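>>> compute the structure for the input listed below.
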Amino acid sequence: MTDATADPRSGRAARDGALQRGLKKRYAREARFRFYGLFAIAIAIGFLVLLLGRIIEQGHTAFTASQITVPVYMDPARIDRDYPQGTNFQLLVAQQQLARMGVVDDAQGTQATAYRTLLSSELKFRAADLVRRDPSVIGQTVEITAPMSDDADLYYKGEITRDEDAALRRVSDRQMEWLDDLKRDGSVTSGFNTLLFTQGDSTEPELAGVLGAVVGSALMLLVTALIAIPLGVGAAVYLEEFARKGRITDLIEVNINNLAAVPSIVYGLLGLALFINFAHLPRSSPLVGGLVLALMALPTIIIATRSSLKAVPPSIREAALAMGASRTQTVFHHVLPLAMPGVMTGTIISMAHALGETAPLLLIGMVSFVPGIPGAITEPAGALPSLVYIWENASELAFHERTAAAILVLLVFMIVMNAAAILLRRRFERRW
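Sure thing, here's the model as predicted:
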């Protein structure tokens, strides 16, 4: 009887085959994981491009505007030298323009009224200001440059066309003919819309600008930074470096983490109850807005600062203490300076987050129409997020393109702040 011996080569081949199959499965899993990751990134980039593309498509026209330059005879019979603001310069210009074209108006002035709607009310203010500064222009013919009305501007931008139903559009066929004539004779020109960046909010779209909201947001962030940064950094330093570990500090840490996840509208309700109804601070002011956003930013700043302090190696503390430094000197002379890049990054990101908040501002009254530019933190003011909300809900079509333009301005501010955080971190970060 002979013993059957197994061929050692067959066993080795089987093991090699199993190993190869295992390697193939592992490589396949890695390839699928990379594909899923790239696919997720592609979807995110696609949605981002779609969002930005839609905003740019809708808002890029707001950065240009049409303006008219017309000769105006300052009729002494119709202009009050002492009170030029009372003169209807729009109607005066409309009648003179129709007369130059040889158009005979009816007794009700229907044609002049229709022509007047193509001119912005800014023409009236500029003409009155010219008379007030130099009364000698009365009786003379002077040229005045002013924006066109929002409907006329939309027509020149192609947003209003003859293809639309005449009953639904706000510019009639006759008005379109007048606008074409003005464009042909060079009376109307298009250029950069400086009013968008030099004016506050207005009920007339062609005169509305973002400067008031930008100043309001800047004042609000100033209040937020002056309150939230010292309190947040100080609280984080105490909790991480000086406070004794126990139930009380554990409870505080849990509450700080929970406060960071509280919806922003809750902070708006708190600000409404505490700062307006109880403390009677001025409603719709950057002071109240800054206080509310400071409460909202505090947990984020505390968490970011504590994480930065924890990242400093314990050897830094031990070396400073071994050289005779006190606990306070160790923290403020060695640990905190080394953690400062992370602290600055977390602070800037929390400020950028506060800049884009809308819900708390709605509850404290910063959604109201506020013309002009605020000059102090206690004056009524708007903010960029609330301005976007107001313009998007306006009935005039021209406000919608300005809504997208305001979003672009807000995005630029947030991109600049986030880029500053990244640059500061890369510039001062130390690798341990």
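
>>> C-alpha from now on. contacts and neighbour counts both.
OK.

>>> ok, residues contacting stretch 401-409?
55-56, 58-63, 205, 210, 384-385, 387-388, 391-392 (CA atoms under 8 Å, 6 or more residues apart in numbering).

>>> residues in contact with Gln67?
Thr145, Ala146, Pro147, Met148, Val188, Thr189, Ser190.

>>> circling back to that earlier point, of the contacts of stretch 401-409, closest to Met74?
Met74 has its nearest neighbour among the contacts of stretch 401-409 in Pro205, at 27.6 Å by CA to CA.

>>> residues near that closest one, how many?
Neighbourhood size, Pro205 [other CA atoms under 10 Å]: 23.

>>> could you double-check that it sits in contact with Ala398?
Yes: under the criterion of CA atoms under 8 Å, Pro205 makes contact with Ala398 at 5.9 Å.

>>> overlap in contacts, these two.
Residues touching both Pro205 and Ala398 (CA under 8 Å, 6+ apart): Asp150.

>>> so what secondary structure elements neighbour the top helix by length along the chain?
Using DSSP state H to define each element, the chain has its longest helix at helix 8-59. Secondary-structure packing of helix 8-59 (3 or more CA pairs under 8 Å, 6 or more residues apart in numbering; DSSP states H and E): helix 397-428.

>>> now the other sequence, so there's something to compare against:
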Amino acid sequence: MDTTAAISTRVNWHSDEMKARRKSRYAAERRLKAYGMIAIIFALGFLAFLVGSLVLTGHKAFTQTVATVNIDLTSAGVDPNDIGKADWRKIVRDSLKAQVGDLPRRQEKAFFDLFTSSAPFLVRDAVVKDPSRLKGISSFVIPLSDPADQFSKGEISRDTPERQRRITDEQIGMFDQLVSKAIISTPFNWGLFVNADSRFPELAGLAGAISGSFWSLLVCFTISFPIGIAAAIYLEEFAPKNRWTDLIEININNLAAVPSVVFGLLGLAVFLNGFGLPRSAPLVGGLVLALMTLPTLIIVTRVSLKAVPSSIREAALGIGASKHEMIFHHVLSLAMPTVMTGAIISLARALGETAPLLLIGMNAFITSMPDGIFSASTALPSQIYIWADSPERGFVSRTSAAILVLLGFLVIMNAIAIFLRQRFERRW
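Prediction:
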């Protein structure tokens, strides 16, 4: 009789003692499952609270209160050959005053403060873009100023005492008069995506930041992807196993855990002060982000190469392939889906980094979109930082809206990574 049979004959599996022990084990298993469920519920709860608070605060930034004003440019005497020299301030103000009839002179300033101070420039730029507007009456959309926009969206209550709000009772009466004439509307705020930054919340947008992030990520990917894959292939397939390669591997693993602010200091010292590259340029931002993502990309690529079965290597070598043919034609092609997933996740992390970009100056006030990697620009994370530090109340909702846009890009990039992994993943 073997040992198992001997134990079975000595133990009464149906005794009260064994039933109590089984009950205790099952109870411990149920508690473990309960702890896991509680942890997941807490995590989802915090995520829902975060996203909910951002949506609650930022959803109003996706709309903008505007006034649709008809302007007769035929009688304005604008020279078609020199549109910029016209008195657009007077043209716009006369057209705005015509919407409310006779307006006492003492009330003019309060009335014009309902509209963005850049209204003359917006009308001028629209006419420059389409000179046919000079003939006849044209309709122009003029954003309201931040206080009027906040009042229209209900963030400023008319029941609040006048001294405690940024819009006066007199201006509220003028606003109501414009509403009664169906001049005021609150459409989707496309300016949030097509405008660059501005000191006026009603005109501020993310176009410059999105463009700057795109150029920075393009530089980052162009540098880190080929270098990271080449380094991983050499360390995994060609490098001899000795203390020097062990030291390199340890340093790569340590660099993957280094805080991003350290890479920002490195970029400031080397690329700006050392090489004299332009400050606030996506080129420098991309170089810093490439240094930051390289260790992670190398580690992910090495892991994916290790995951390819050795039988693939042996079969390729057995039919006469050289080592580099075996690696590039068989091993790397099978590992590429995981490599691409790691690259996209690394780029998603780089997209959300703020500290290194602040240190190299990509938090400057830039009112135009960059036209290349050498132009001064900002990025989405640093734009969020700038708006969060702004005292104007209108930037509060725009900060949350910008965070939602950034989260949207991150979700899209991670979804692409999941799709690539599931679509091209090979199983053995």
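
>>> care to give me the TM-score?
After superposition, the two chains reach a TM-score (TM-score structural alignment, normalised by the length of structure 2) of 0.91; 415 aligned residues with a CA RMSD of 2.3 Å.

>>> in space, what's closest to the aligned residue in structure 2 for Val388 of structure 1 - neighbours in sequence excluded?
Mapped onto structure 2 by TM-score structural alignment, Val388 of structure 1 lines up with Ile384. Distance criterion CA to CA, 6 or more residues apart in numbering; nearest residue to Ile384 of structure 2, sequence neighbours excluded, is Thr399 at 5.6 Å.

>>> how about the one you found, what's its match in structure 1?
Using TM-score structural alignment, the equivalent of Thr399 of structure 2 in structure 1 is Thr403.

>>> now swap in Arg199 of structure 2 and tell me
Under TM-score structural alignment, Arg199 of structure 2 pairs with Thr203 in structure 1.

>>> tally of neighbours for that match?
Thr203 of structure 1, neighbours per other CA under 10 Å, totals 14.

>>> how close does it sit to Gly209 of structure 1?
In this view, Thr203 of structure 1 and Gly209 of structure 1 are 11 Å apart by CA to CA, to the nearest Å.

>>> which parts of the stretch 101-250 of structure 2 are strands?
Applying DSSP state E, counting those that start in this stretch to the stretch 101-250 of structure 2 gives strands spanning 137-143, 184-185.

>>> how about the helix or strand hosting Ala343 of structure 2, aligned to which bit of structure 1?
Assigned by DSSP states H and E, Ala343 of structure 2 falls within helix 332-351. Mapping helix 332-351 of structure 2 onto structure 1 (TM-score structural alignment) gives residues 336-355.

>>> same check on stretch 283-301 of structure 2?
By TM-score structural alignment, stretch 283-301 of structure 2 lines up with residues 287-305 in structure 1.

>>> ok, back up a step: buried sites along the match of helix 332-351 of structure 2?
Across stretch 336-355 of structure 1, burial judged by 16 or more other CA atoms under 10 Å covers 336, 338-355.

>>> repeat for stretch 261-273 of structure 2
So for stretch 261-273 of structure 2, counting by 16+ other CA under 10 Å, buried means Val261, Phe263, Gly264, Leu265, Leu266, Gly267, Leu268, Phe271, Leu272.

>>> what lines up with the fifth one in structure 1?
Using TM-score structural alignment, the equivalent of Leu266 of structure 2 in structure 1 is Leu270.

>>> please name the nearest non-neighbouring residue to that match.
Using CA to CA, 6+ apart and skipping the chain neighbours, the partner closest in space to Leu270 of structure 1 is Val292 (7.8 Å).
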